[in-house]
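Undergrad: Could you look at this predicted model? Sequence included:
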Amino acid sequence: MRTQQGVTDLDGIPHNHASIVYDTHMSVDTANDLSLARIEQASRLIDPVFRNSPQFRDLTLSRRLGRDLLVKVESVNPVRSFKGRGADFCVSQLPAGRRVVCASAGNFGQAMAYAGRTHGVPVTVFAATDANPNKVARMRTLGAEVVLTGHDFDAAKAAAREHVATRPESLFVEDGEDPRIAEGAGTIGVELAAEAPDALLLPVGNGALVGGVGRWLKAHSPATRIIGVCAEGAPAMAHSWRAGRPVATDRAETMADGIAVRVPVPVAVGWMGRYMDDMLLVGEEDIPPALELVRDTLGLLLEPAGAVGVAAVLRHNPEGKKLATVLTGGNFSPELLRRLAG
């Protein structure tokens, strides 16, 4: 848990903003680990539209940051996020004749809808009533049935589980629990390994990205420090990593809806414990400058969760001569688009 300034201050979160209210007391499933062989298999089998995304160093961005930063751009594909990798790998291996049900803030739902179209699998997505309307519209355009219910992502997930419990023809797929999703995301690590960055900063939502990429890099670029990034307004995964067990919060309030997790998935907490070296937190005030910096230097419009790695560099100045981050998504809300385009 060390940073350039010492121990990461996870206790610095105002308790009236996102306090810990209960510990799930669930043991982490250490047997449900991720497979290097399946990550390698996924790197060959997943839809080519998601593979070999651009990764480069931009001189202007690095100068503005005062750091050598490599970016991997995961927003230039049909679902505008890294989620297509894991969804395609997962859906391609599901049994025929089942309807897939999942919960999503929007990006995973789009990815599952796209993969369902590709592989002929019907998909139902449960999302919160205040989900990003652009993401909801795109999920429906891609062919998913979308059910809006619950006040946040975790409430929508609970509704999805209840729905599947009474429908044996349906199969619930959970991002952060199904290893195939994390292994598909781990193909990003396959593509980054040759760069051998000193530190890689990854947004942490349900934990599939940091689990899959961390699994590959710990084997193929062991000197690379894997650093997760959470929003201060949604610190459940940060608390869970520190505690070594799932710790839920009463609220998840952040503009970065893609990482607004309130109830951690136990399996993903186990992955973080094995494959992540540090966790950094960014505040709401840190995210807009990162979005604007990426816009002005790279010409990319990202959603808030997609830029938290850059926000962490700006705020924390982490150790390492060569840094890298993944720009994980570009499914912005109409309000954010107006702000960024202005």
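TA: Structure received.

Undergrad: Going by C-alpha atoms from here, please, whenever you check contacts or count neighbours.
TA: Fine.

Undergrad: And Gly212, how close does it get to Asp154?
TA: 22 Å (CA to CA, to the nearest Å).

Undergrad: These two: who's more crowded?
TA: Gly212 (32 against 22; other CA atoms under 10 Å).

Undergrad: quick one: the more buried one and Leu202 touch, right?
TA: No - using CA atoms under 8 Å, Gly212 makes no contact with Leu202, being 11.1 Å away.

Undergrad: alright, now check it against this:
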Amino acid sequence: MTNYTLQDMTNHTLWTDFILVGLFSQSQNPSLLCVVIFLVFLMALSGNALLVLLIHSNTQLHTPMYFFISQLSLMDMMYISITVPKVLLDQVLGVSTISVPECGLQMFLYVTLAGSEFFFLGAMAYDRYVAICHPLRYSVLMNRKVCLLLASWCWLLGSVDGFMLTSVTMTFPFCRSREIQHFFCEVPAVMKLSCSDTSLYETLMYLCCVLMLLIPVTVISGSYSCILLTIHRMNSAEGRRKALATCSSHMMVVTLFYGAAVYTYMLPSSYHTPQKDMVVSVFYTILTPVLNSFIYSFRNKDVTAALRKILCVRYIGISFTILFPANQ
């Protein structure tokens, strides 16, 4: 462990703020980058909000699969709202600081949502397994009570992960630099500021992340192994196509989210640089919520049909009002 003076070890108590280096420090055109991120943020919010409203308003979408998709969309809206508004506001106001309580809250919410999404993707894989491998028992095995129970456990396990990582990370003394080489308070970036030996904690965090990934990955791989075996046994080409279509969107989201998570939390520190970490974080923090909404909307016939139905009803209603205005 590196030796520090008593003054170094106590300085962290005097620091009330961290400094976020941010996305714009290395950009040649920060104003343009700010506009692009703002547009992406609006697309993510509007796309996921529209998906939630469609699923809530259309009774044909009141199925377990769409219940989990709506939860995922809600999660993505919260996910991107934790980091991007502050990044944009800081750039506009010329501020780059974040207080210790704000940093801890941001870290807790971020880790909670990320952990919950791991388990939700596992629950969605199980839902597809039941739908394809046990279609006659689907309504019984995936009834409303089971769906609510699965969703509750996903949120609970994610919050437990967020509480453990945040509470331990924020108790370390920070006496090196106030600058977080990131645009938000992510656990690995904050840990680099600690002046104490964090090797044991990093090992425990690694094992925790392995467990957090191992459980849903086991469910996902087991579910899709059974699904592929069932599809292989199908005699109907149309049936195989429909079964694969219902799983393809989910697998795309799993690949995007888990790939970034493995890089951030499971690869050794020798593979990491601040620039690489920031690029990967931009991908799964800002871009993934946008991609998820597009994957589950434009690639889904039921969702696009529900959207066309609503637009058609609105169009007819507006046209009728124009042609036959109410008597004044």
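TA: Right, received. Where do you want to start? Since we're looking at a predicted model, the values are computed, not measured.

Undergrad: now what about the TM-score between them?
TA: Scored by TM-score structural alignment, normalised by the length of structure 2, the superposition of the two chains gives a TM-score of 0.25; 144 aligned residues with a CA RMSD of 7.0 Å.

Undergrad: what's the closest non-adjacent residue to Val160 of structure 2?
TA: Nearest in space to Val160 of structure 2, with sequence neighbours left out and distances taken as CA to CA, 6 or more residues apart in numbering, is Thr112 at 7.4 Å.

Undergrad: Just give me the neighbour total for that neighbour.
TA: Around Thr112 of structure 2 there are 25 residues (other CA under 10 Å).

Undergrad: SS state for it?
TA: helix (DSSP: H, G, I helix; E, B strand; the rest coil).

Undergrad: Where do the helices of the stretch 1-150 of structure 2 begin and end?
TA: 6-11, 30-57, 64-93, 100-133, 138-141, 144-169 (DSSP state H, counting those that start in this stretch).

Undergrad: Okay, buried residues for the strand or helix carrying Gln41 of structure 1 please.
TA: Using DSSP states H and E, Gln41 of structure 1 sits in helix 36-45. Using 16 or more other CA atoms under 10 Å as the test for burial, helix 36-45 of structure 1 gives 36, 38-40, 42-43, 45.

Undergrad: who's in contact with the residue nearest to Val160 of structure 2?
TA: 155, 158-163 (CA atoms under 8 Å, 6 or more residues apart in numbering).

Undergrad: Give me whichever of the helices of the stretch 1-150 of structure 2 is most buried.
TA: Ranked by mean neighbour count, the helices of the stretch 1-150 of structure 2 are led by helix 100-133 with a mean of 22 (mean count of other CA atoms under 10 Å).

Undergrad: ok so, going back, farthest pair within the contacts of Thr112 of structure 2?
TA: Maximum pairwise distance among the contacts of Thr112 of structure 2 (CA to CA): 12.2 Å, between Trp155 and Phe163.

Undergrad: circling back: can you check which of the helices of the stretch 1-150 of structure 2 gets nearest to Pro216 of structure 2?
TA: helix 100-133 (4.5 Å).

Undergrad: chain center to the closest one: distance?
TA: 7 Å (CA atoms, centre = their mean, to the nearest Å).

Undergrad: now do stretch 127-141 of structure 2
TA: 26 Å.

Undergrad: The stretch 201-342 of structure 1: helices as residue ranges?
TA: Ranges of helices in the stretch 201-342 of structure 1, per DSSP H, counting those that start in this stretch, are 208-220, 236-243, 266-275, 287-298, 308-316, 334-341.

Undergrad: Against Tyr258 of structure 2, how distant is Gly122 of structure 2?
TA: On the measure of CA to CA, Gly122 of structure 2 and Tyr258 of structure 2 end up 11 Å apart.

Undergrad: repeat for Ile37 of structure 2
TA: On the measure of CA to CA, Ile37 of structure 2 and Tyr258 of structure 2 end up 23 Å apart.

Undergrad: which residues touch the residue lying closest to Ala311 of structure 1 once chain neighbours are set aside?
TA: Of all residues not flanking Ala311 of structure 1 in the chain, Ala290 sits nearest, at 5.0 Å (CA to CA, 6+ apart). When contacts are counted by CA under 8 Å, 6+ apart, Ala290 of structure 1 touches 307-308, 310-311, 314.

Undergrad: With Thr166 of structure 2 instead?
TA: Thr166 of structure 2 sits in contact with 104, 107-108, 187, where contact means CA under 8 Å, 6+ apart.
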